[in-house]
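# structure, please.
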Amino acid sequence: MHMTPEFWAIIAVGVALATLTLNGQRRLHARLDRLEDRLDRQTNELGERLGRVEVGVAEVRERVAYVEGLLEGLRDALRDVLVGKGTTEPPRPRRAGG
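Down below sits the predicted model:
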């Protein structure tokens, strides 16, 4: 087989295309690695935030339970006072300014 200039031109174009393809794949792989690292960081940050929110929700639930206990005690005390007056109906709330 005789190596003509056209043959060498085809080989050169093939090598150039292969080089461009490989370089593009390397750049794409590097970019995907950076995006994956960024996604991992953001996922970790969201996990930390969620943990803080869960702690806050637990604190709110404790406070609500405490207030509910106080309200139950107040209801019981009012019931005791009302039963002593011969009624079980709570007094009607008064309107402001009236």
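# only C-alpha atoms for contact and neighbour calcs from this point on.
Fine.
# tell me which residues are up against stretch 54-64.
For stretch 54-64, contacts defined as Cα atoms under 8 Å, 6 or more residues apart in numbering pick out no residues.
# which residue is nearest the centroid of this protein?
The centre of the chain sits closest to L46, judged by Cα atoms, centre = their mean, with a distance of 5.0 Å.
# and that residue, what element?
Here L46 sits within helix 5-84, counting by DSSP states H and E.
# quick one: distance of that helix to the chain centre.
The chain centroid and the centroid of helix 5-84 are separated by 5 Å under Cα atoms, centre = their mean, to the nearest Å.
# let's compare: structure for the following, please.
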Amino acid sequence: IQTDQLQDSLQRENDEFLRNIDENMKTVLKGLVKTQVKEQVSRILPRVEESVKATLEAEASASTPSEKATKGAGGSTKRTQSRQQSASESAHAEEPVQTT
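Coordinates of the predicted model:
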């Protein structure tokens, strides 16, 4: 009976130890992934900004004077936001997150 109790006690300690190891590994991996994502965003963001700027400049130079007058300051906002989102998504797809 004492042997069974000792074995149960040791098994509980072992299980708790393994749970702690698992939690610590998950915490470390989350931190690594977060750091990698930040680094990748820092690398990708300038390219996205350049792409958006080039698109806006191309739109501005391609539109006629009457279009410029009717569009006003915020006329192409939705198209621009859509392009920004698209550029962001494609840039994100170009560089997958490495979890190792």
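# still on that earlier bit, which residue in the second structure lines up with the residue nearest to the centre of the first structure?
When the second structure is aligned by TM-score structural alignment, the residue opposite L46 of the first structure is K26.
# burial count for A12 of the first structure?
Using other Cα atoms under 10 Å, A12 of the first structure has 12 other residues around it.
# likewise E50 of the second structure?
The burial count for E50 of the second structure: 11, using other Cα under 10 Å.
# what does it align to in the first structure?
Aligned by TM-score structural alignment, E50 of the second structure pairs with L70 of the first structure.
# likewise for T3 of the second structure?
In the first structure, the residue paired with T3 of the second structure is N23, using TM-score structural alignment.
# what about its match, distance to R31 of the first structure?
Applying Cα to Cα, to the nearest Å, the value for N23 of the first structure to R31 of the first structure is 12 Å.
# for A9 of the first structure, same thing?
Separation of A9 of the first structure from R31 of the first structure (Cα to Cα) stands at 33 Å.
# with E45 of the first structure instead?
21 Å.
# could you do V67 of the first structure as well?
For V67 of the first structure, the distance to R31 of the first structure (Cα to Cα) stands at 53 Å.
# again, but for G47 of the first structure
For G47 of the first structure, the distance to R31 of the first structure equals 24 Å [Cα to Cα].
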